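Visitor: got a predicted model here, sequence first, then my questions.
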Amino acid sequence: MTGEEKKVILASSLGTIFEWYDFYLYGTLAVIIGRQFFSAFDPSTQAIFALLAFAAGFLVRPFGALVFGRLGDLVGRKYTFMVTILIMGVSTFLVGLLPSYNQIGWAAPVALIVLRMLQGLALGGEYGGAAVYVAEHAPVGRRGFYTAWIQTTATVGLLLSIAVIVTLRLSMGEQAFQTDFPLFAGLQGGWRVPFLLSVLLLGISVYIRMQMNESPAYRKMKEEGTQSKAPLSEAFGQWKNGKVVLIALLGLVVGQAVVWYTGQFYALFFLQSILKVDLLTANVLIAWSLLLGTGGFIFFGSLSDRIGRKPIILGGCLIAAITYFPLFQALTATANPTYARAIETVKITVTADPATCGSLFDPVGIRTFTTPCDVTRRTLSQQALRYNLAPAPAGTPTTVNVGGTDVPVANFAQAIGPASVAAGYPAANDPAKVKVDGFFSALGNAQALKIIGILTIMVLYVTAVYGPIAAALVEFFPTRIRYTAMSLPYHIGNGWFGGLLPATSFAIVASTGDIYAGLWYPIGFALMTFVIGLLLVPETKDRDIFTYTN
């Protein structure tokens, strides 16, 4: 690898690390941010609106892919790179400066949502540019290895955000971090500091990118006068290109996205929200698995240069789909063994007139449940208590039996906790539940080490499907529409199918009463990608991306 090639990878990777760091900050701090900007509502509604604002960033990513992909094909990769990182960096910095709802009223949440959408738009243009820029600099036969370095950036960005947040929380104390730490101009809360610190990363990233040259493939195309005058209509308005976009989306990206979000996000959500592992412990365990598994991106990217992109990505999807159930069951048994025994031995039955029991599917958390059947089942799901629904004759009042004891439906939310503990579910301070006090203390805890091993397996699945994906997408499309055409399927797959996975999977859990039922979402889409990819996706590793036209 030459010095110039190292600079190309460094410039692309550093900028993308920064972008992912910014994006993850909000997701990690969503509950705290909800209290600051949606304080006009009750706590549960605050959290819902905060998560909806987070989802807005995912939903606009494909539009960012269209806007900046077109710009990248019209005026160049380097210029577009600079625009996306500036928008992302300034938007993130401004989140740290936003006054709260108590200070400026409704202007606060409106401004927050606007900034989140700007972040999503910028991220929609960033990844495609980084992948195309590196791939078009890479030597023949090494594109998988070179672009795999970009794939590590999402993990590194997540780790960086976790490190900054955990360090500040421990050093400041939780109260100061959330509300009390004084800054300036009436702003308070240590949670703002990670957003404000991002301006340093922005300065470094912009400086490095200013030193870079345009990609050789784009320069060659421009010199020959063969660049597209209308990349959007050429990429999506012509069936010969449009069908390739669809095949890339359904036969590669959707499966990659659900495996990626399951291994890095849903696993964290599962530990915290279902297994009730505390915030510090869950983040430390995930962080160790990411550190141990991240080298897999480079390994699988390099391997794809030798055996092909298709077998590695599709193989990762298939293995993940086959093994998710036993892996999450092992995670439950290890992280919270008392709970694992309880869901198998403690029988909870909701008996109700079927006419009073509706669907609990609520992926965005905005529905209101009023019937006793729905309210009790919703409460059981939120507390991760496994239950069965038994039909009763019409007009029969709803009853709930926990381990042989009837629990009154009136004030059910208050009564179910003590009743479930009495029946065998763990108390909040159950000593059998995994707990670590710091980052390195996890290495001396056998229970934590086993969990790290399980999580690392899932991270390796992530690296298998994600390591070669950039090279595969770049090779799918000709230079004249490459930035536009590859960015859209990537961000639809990862922004919509992947980004909405945690909320949708938890909604499935809530609607069924089965803590593992949410896994059917990633398993179904991973298997769909395996079948479509096997039948329709061509192998692309030997394509000459300078001359390829479809």
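Guide: Arrived safely, thanks for sending. Just so it is clear, the structure is predicted and the values come from calculations on it, not from any experiment. Residues are numbered from 1 along each chain as shown.

Visitor: hey, let's count contacts and neighbours off CA atoms from now on
Guide: Fine.

Visitor: neighbouring contacts of stretch 102-122?
Guide: Applying CA atoms under 8 Å, 6 or more residues apart in numbering, the external contacts of stretch 102-122 come out as 23, 36-39, 53-54, 56-65, 68, 84-85, 87-88, 91-92, 94-95, 98-101.

Visitor: switch to 7 Å and redo it
Guide: 37-38, 53-54, 56-58, 60-61, 63-64, 84-85, 87-88, 91, 95, 98-101 (CA atoms under 7 Å, 6 or more residues apart in numbering).

Visitor: and stretch 279-294, by the same measure?
Guide: 152, 155, 159, 268, 271-272, 435-436, 439, 452, 455-456, 459-460, 463.

Visitor: now do the buried residues in that stretch.
Guide: 280-290, 292-294 (16 or more other CA atoms under 10 Å).

Visitor: which of these sit farthest apart?
Guide: Leu280 and Thr294 (20.8 Å; CA to CA).

Visitor: packing partners for the helix or strand containing Tyr461?
Guide: Assessed by DSSP states H and E, Tyr461 sits inside helix 446-466. Contact here means 3 or more CA pairs under 7 Å, 6 or more residues apart in numbering; DSSP states H and E; on that basis helix 446-466 packs against helix 254-261, helix 279-293, helix 295-307, helix 309-335.

Visitor: try 10 Å this time
Guide: The helices and strands touching helix 446-466, judged by 3 or more CA pairs under 10 Å, 6 or more residues apart in numbering; DSSP states H and E, are helix 143-172, helix 254-261, helix 267-269, helix 279-293, helix 295-307, helix 309-335.

Visitor: and here's the other structure:
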Amino acid sequence: MQTALTREQKRAIGLLSIGTFLEYFDLQLYIHMALLLNNVFFAKTDPFNAALLSAFAFCSTYLLKPFGALIFGYIGDFIGRKLVIVITTIIMAITCTTITFLPSYAQIGITASIVITMCRMLQGMAASAESRGAEIYITESFNPPLQYPLVAIITVFSAVGTSMALGIGSFFTNERIFGTEHEYWRVAFLLGAIIGLVGGAARTSLKEASEFSHKKKMLKARFSDNKIAWDEDLVKNKFDQQKVSLTSLAYFFICCARSPCFYFIYIYCADVLKNDLALSASAIIYHNFWVSIVDMLGLLFLAYLSSKVYPIRILKAKFILFFACIVFFPIVMHSYPSESVVFFFQCLAALFVFDDIPASPIFYRHFPIMKRFTYTSLLSALAKLMTYVITSFGLVYATKYFGYYGIFVILVPVGGLYYLAVRYFDRLEGAKQAFHQIHSPSS
């Protein structure tokens, strides 16, 4: 049982964590500045259509993720996890550079909308593959129980990147400092481009994930011993025959969970603050910055807790606490509508959001090594694309007809499927442990 890190392992964790921070800083800059930047790169319109536009701009981040999952999944499974991590960091730097110097809609018309949408698609594709690669890299390089908090640390640094993006965005959109008509926000994207290039260069010094490297060497040795040329398709189809259909479905449902929660916390509540409480774009960005701080601290606590408590138990507790809190949101908002009430429920939702953290290493281990990157990346990409599209556009109409209660049209069915999926993996782990106990040398 591994309980301490070597110097080389500490260095790897540092590079992966810093790289993930840079990726999510770049990705989240636009998401949290969308209320301002949509007016720069898209035509101005009425509030309802603006909400639809906001939904589209948000969803565009996830449109290329399934294609990215296939491309980077192939690279990650047959060349290496490390290469994916380096490539995706460079992609983020290039897209941030493009956004920095992209003219506005007023200057070049629909071309600005098309280019910014393509940049958002590429960023979503790259960030998803990068974080997945980092988590799988750690899962395959460390053993439980140390594995759980280390993988959770990657998510913590993604939250740090989000908070930094909000902090930088809040500063550069501050009307008291810069006024209402300026383009200083471009400096934030230029900063993202620079740190992205630095991160990509630093990660080239990483070694390959040990479990993946060992598996690949073993298979190549078997091919060599039998005088057979190395064939990736043969490896995929003959040497990793583990049945994962039901496991894939369960993992898909788990990946569906975080999307509507994230959308509620940062996008839906931002629309409430803007349309119902008349807050400015800069005020909302500043407001969400403090929500992200609470989110980050909650993730840090989860990372610590996962070293003491079995991660599946943590997931079940978070699920119950999330709905126990959020059920009161419509009631309180009808009686006491205010920024502080919205902030309170955003923080509760951020602390108890139901997702895969900190149990993701458990889920990864139930997929074959040589298909692990492709399977988990593609399932996550499809789940997030589907749920973000349904949530983004669904909530626009659900809240139009049901008010604040409209959030449950999405959250309740997604939550039910999530809970069933977590129970499925809990049973898988129980069966696996029982099998090892029966077949252990001491038994």
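Guide: All right, it came through fine. Computed from a predicted model, the values in this text were never measured in an experiment.

Visitor: any idea what the TM-score is?
Guide: After superposition, the two chains reach a TM-score (TM-score structural alignment, normalised by the length of structure 2) of 0.82; 418 aligned residues with a CA RMSD of 3.3 Å.

Visitor: what's the spacing between the residue nearest the centre of structure 2 and Ser213 of structure 2?
Guide: By CA atoms, centre = their mean, structure 2 has its centre lying nearest to Ser128, at 6.2 Å. To Ser213 of structure 2, Ser128 of structure 2 is 22 Å away according to CA to CA, to the nearest Å.

Visitor: tell me the SS of His182 of structure 2?
Guide: Secondary structure, DSSP: H, G, I helix; E, B strand; the rest coil: His182 of structure 2 is coil.

Visitor: residues near it, how many?
Guide: Using other CA atoms under 10 Å, His182 of structure 2 has 11 neighbouring residues.

Visitor: show me the contacts for it.
Guide: Contact analysis of His182 of structure 2 by CA atoms under 10 Å, 6 or more residues apart in numbering lists Phe172, Thr173, Glu175.

Visitor: isn't the last one right up against Tyr184?
Guide: No: counting by CA atoms under 10 Å, Glu175 of structure 2 does not reach Tyr184; the two are 11.1 Å apart.

Visitor: average gap between stretch 411-426 of structure 2 and structure 1?
Guide: Compared with structure 1 after the fit, stretch 411-426 of structure 2 shows a mean deviation of 2.6 Å (mean CA distance after the TM-score superposition for structure 1).

Visitor: stretch 10-26 of structure 2 now?
Guide: Mean for stretch 10-26 of structure 2 is 1.9 Å (mean CA distance after the TM-score superposition for structure 1).

Visitor: that stretch maps to which residues in structure 1?
Guide: The aligned range for stretch 10-26 of structure 2 in structure 1 is 6-22, by TM-score structural alignment.

Visitor: which of the residues in that stretch are buried?
Guide: Applying 16+ other CA under 10 Å to stretch 6-22 of structure 1 flags 8-22 as buried.

Visitor: looking at this, Thr540 of structure 1 is in a helix?
Guide: No: counting by three-state DSSP, Thr540 of structure 1 falls outside a helix, being coil.

Visitor: if we ignore the residues flanking it in sequence, what's nearest it?
Guide: Glu475 (5.9 Å; CA to CA, 6 or more residues apart in numbering).

Visitor: what does the one you found align to in structure 2?
Guide: With TM-score structural alignment as the criterion, Glu475 of structure 1 pairs with Arg365.

Visitor: where exactly do the helices run in the stretch 451-550 of structure 1?
Guide: 469-476, 482-491, 501-512, 520-536 (DSSP state H, counting those that start in this stretch).

Visitor: just name the most buried of those helices.
Guide: Across the helices of the stretch 451-550 of structure 1, the average number of neighbours (mean count of other CA atoms under 10 Å) peaks for helix 482-491, which reaches a mean of 29.

Visitor: between the contacts of stretch 279-294 of structure 1, identify the one with the most neighbours.
Guide: Thr463 (32 neighbours).

Visitor: roughly how far apart are the residue nearest to Thr540 of structure 1 and Leu271 of structure 1?
Guide: 38 Å.
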